[in-house]
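Peer 1: I'll drop the sequence and a predicted model, then ask my questions.
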Amino acid sequence: MTYSGDVTSGGAPAVRELDRLTITKVSVGPMDNNAYLLRCRDTGEQVLIDAANEAPRLVELVGDGGLAAVVTTHRHMDHWVALEEVVVKTGARPLVHADDADGLPIDAETLTDGDTVAVGGCSLEVIHLKGHTPGSIALLYRDPAGTPHLFTGDSLFPGGVGNTDQDPERFGQLIDDVEHKLFDRLPDETWFYPGHGKDSTLGAERPSVPQWRARGW
């Protein structure tokens, strides 16, 4: 089945098989958060992005393969409700950007811009996108056999950047980081996976970036 990225809360996961990495996307309630389980196809090692909710369901998704780490994209509660339970049940290392570490319910190892997170033989680059929260991050996987894949949390969605509570300074920080660290660096075919809702590509969204900047949200 062709991967579309369309998932619904309580519905079946969507699975994408890349050359070296398997991406499983699932929506969990009650706020339809996306969680992403990444598995290295060479080693079987797994990393979860955002243990948002429904811990038993996420642990079931992990299965018997074990979980090396849980990366939290930012400190908003709807992205970490299941974090503590998933970590306790799997022994995974919790990871978060240093500027958002105090917003999590458990102690976590801290990340900074430019760090890498290993998924077996694969590697995710940490990209700090300040504005939605002080420590919001995206995670970039550069597929050696294909297009880049980008996990954006709540910093970038189809149709705009994340919520900055109508704060002009925070919006300016976020739109600048999204434009310069993502759109200026990565090609149109880059597929991105947000914290809620459907996926998109940078190419589909690129023409709208000046409109986003002009409208201020």
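Peer 2: It's in.
Peer 1: all contacts plus neighbour counts: C-alpha atoms, from now on.
Peer 2: Will do.
Peer 1: so residue 58 is in which element?
Peer 2: helix 55-62 (DSSP states H and E).
Peer 1: and that helix, what other elements does it pack with?
Peer 2: helix 83-90 (3 or more Cα pairs under 8 Å, 6 or more residues apart in numbering; DSSP states H and E).
Peer 1: just the angle between the helix it packs on and helix 55-62, please?
Peer 2: Put simply, helix 83-90 runs at 40 degrees to helix 55-62, going by axes from the mean of the first three to the mean of the last three Cα atoms, to 10 degrees.
Peer 1: which helix or strand lies directly C-terminal to helix 83-90?
Peer 2: Scanning onward from helix 83-90 (DSSP H and E), the first element met is strand 93-97.
Peer 1: hmm, back to that, got the buried residues for the helix holding residue 58?
Peer 2: 55, 58, 59, 62 (16 or more other Cα atoms under 10 Å).
Peer 1: how far out from the middle of the chain is stretch 157-174?
Peer 2: Its chain's average C-alpha position is 17 Å from that of stretch 157-174, according to Cα atoms, centre = their mean, to the nearest Å.
Peer 1: what residues does that stretch touch?
Peer 2: With Cα atoms under 8 Å, 6 or more residues apart in numbering as the test, stretch 157-174 has contacts from 129-133, 154-156, 175, 178, 194, 196, 198-200, 205, 208-209, 212, 216-217.
Peer 1: let's bring in a second one:
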Amino acid sequence: MVAEIHVFLCLSDNIGVLVRDPATGACATIDAPEEGPILAALAEKGWRLTDILVTHKHGDHVAAVPGLKRRFGARVVAPAAEAAAIPDVDETVREGDTVRVGGLEARVIETPGHTAGHIAYWFAGERALFAGDTLFALGCGRLFEGSAAEMWGSLAKLAALPDDTRLYCGHEYTLANARFALAADPGNLPLQRRAEAVERARAEGRLTIPSLIGDEKATNPFLRAGEPALAAAVGLAAGSGPVPVFAALREWKNRF
């Protein structure tokens, strides 16, 4: 791994992430939930912010953009479809575009569902995915603007990345997600073991981010909507197809 990646908490449960290229000193924050913790993380590491990579327009992901831009003059990169709703945007990106942070290179993946213009950043050389609120550890985002079919398509794109990809998501929701996952997929032994590890980590005050895409595919019920066990859990036939199963799982989670 070339990049230096630092994870910390913002607000009550947002995940803050700094990604730095040690060769050039370029440093990006993925989203900008809260200025104070980001400044504290930069000071702790001795890094200087050069870039802000935004995944989507929600306030808990962009609130600190103006202050950070004023302080550092950082470049703000944002999804083209949501740029009008994001402050101080310098550069807009779409599916397949490349974003560079110093010598590091990320490919933009459009992931509509949580919001219509949501994107993720995939640093292939670092095996690091910054998924915002599309895919969570053991969960996925609510469908505020997209359909179940759109969100399933977005999740399928992310699940197609290599199993050793580290997933950095937008929130520390893993404990609650694990409890729902166990309700939906109680016979999943890898999930049972993972849920126990998550319980221990959170009891000790440790973050559960990043996780691995391979582990998500084995234990995250939203990525397993094509499996007969998950269809049965929501009362659908095994051949129903993943989209209806996913939609039913998401509705169940909304009420859980």
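Peer 2: Sure thing, it's come through. Quantities reported herein were computed from a predicted structural model and do not represent experimental measurements.
Peer 1: quick one: TM-score?
Peer 2: Once superposed, the chains reach a TM-score of 0.80 (TM-score structural alignment, normalised by the length of the first structure), with 190 aligned residues with a Cα RMSD of 1.9 Å.
Peer 1: got JSON lines for the buried residues of helix 55-62 of the first structure, with distance to residue 161 of the first structure too?
Peer 2: Shown next, in JSON lines, are the buried residues of helix 55-62 of the first structure (distance: Cα to Cα, whole Å):
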{"residue": "55", "distance to residue 161 of the first structure": "28"}
{"residue": "58", "distance to residue 161 of the first structure": "27"}
{"residue": "59", "distance to residue 161 of the first structure": "30"}
{"residue": "62", "distance to residue 161 of the first structure": "30"}
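Peer 1: which residue in the second structure aligns with residue 80 of the first structure?
Peer 2: Taking TM-score structural alignment, residue 80 of the first structure has residue 62 as its aligned residue in the second structure.
Peer 1: might one say that that match is in contact with residue 33?
Peer 2: Yes - taking Cα atoms under 8 Å as the definition, residue 62 of the second structure is a contact partner of residue 33 at 5.7 Å.
Peer 1: which parts of the first structure are helices?
Peer 2: Here the first structure has its helices, by DSSP state H, at 55-62, 83-90, 168-177, 202-205, 209-215.
Peer 1: check the fit of the second one onto the second structure and give the mean distance.
Peer 2: Put plainly, it is helix 83-90 of the first structure. After superposition onto the second structure, the mean distance of helix 83-90 of the first structure to its aligned counterpart is 0.5 Å, using mean Cα distance after the TM-score superposition for the first structure.
Peer 1: now do that helix: which elements does it pack against?
Peer 2: Helix 83-90 of the first structure packs on helix 55-62, strand 93-97, going by 3+ Cα pairs under 8 Å, 6+ apart.
Peer 1: columns distance to residue 137 of the first structure on top of these, output as CSV?
Peer 2: Below are these laid out as CSV (distance: least, Cα to Cα, whole Å):
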stretch, distance to residue 137 of the first structure
helix 55-62, 21
strand 93-97, 7
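Peer 1: looking at the ones you listed, spot the one closest to residue 182 of the first structure.
Peer 2: strand 93-97 (17.6 Å; Cα to Cα).
Peer 1: let me see the contact set for the residue most central in space within the first structure.
Peer 2: Ranked by distance to the mean C-alpha position of the first structure (Cα atoms, centre = their mean), the top residue is residue 151 at 3.6 Å. By Cα under 8 Å, 6+ apart, the residues touching residue 151 of the first structure are 138, 139, 140, 192, 193, 194, 195.
Peer 1: hmm, which two among these are most spread apart?
Peer 2: 140 and 195 (14.3 Å).
Peer 1: who has more neighbours out of those two?
Peer 2: residue 195 (27 against 23; other Cα atoms under 10 Å).
Peer 1: now check the second structure for the residue matching the more buried one.
Peer 2: Across the alignment, which pairs residues by TM-score structural alignment, residue 195 of the first structure is matched by residue 170 of the second structure.
Peer 1: rewinding a little: give the contact list for the match of residue 80 of the first structure.
Peer 2: Residues near residue 62 of the second structure by Cα under 8 Å, 6+ apart: 31, 32, 33, 54, 56, 86, 87.
Peer 1: what residues are up against residue 88 of the first structure?
Peer 2: Contacts of residue 88 of the first structure by Cα under 8 Å, 6+ apart: none found.
Peer 1: sweet, I'm off.
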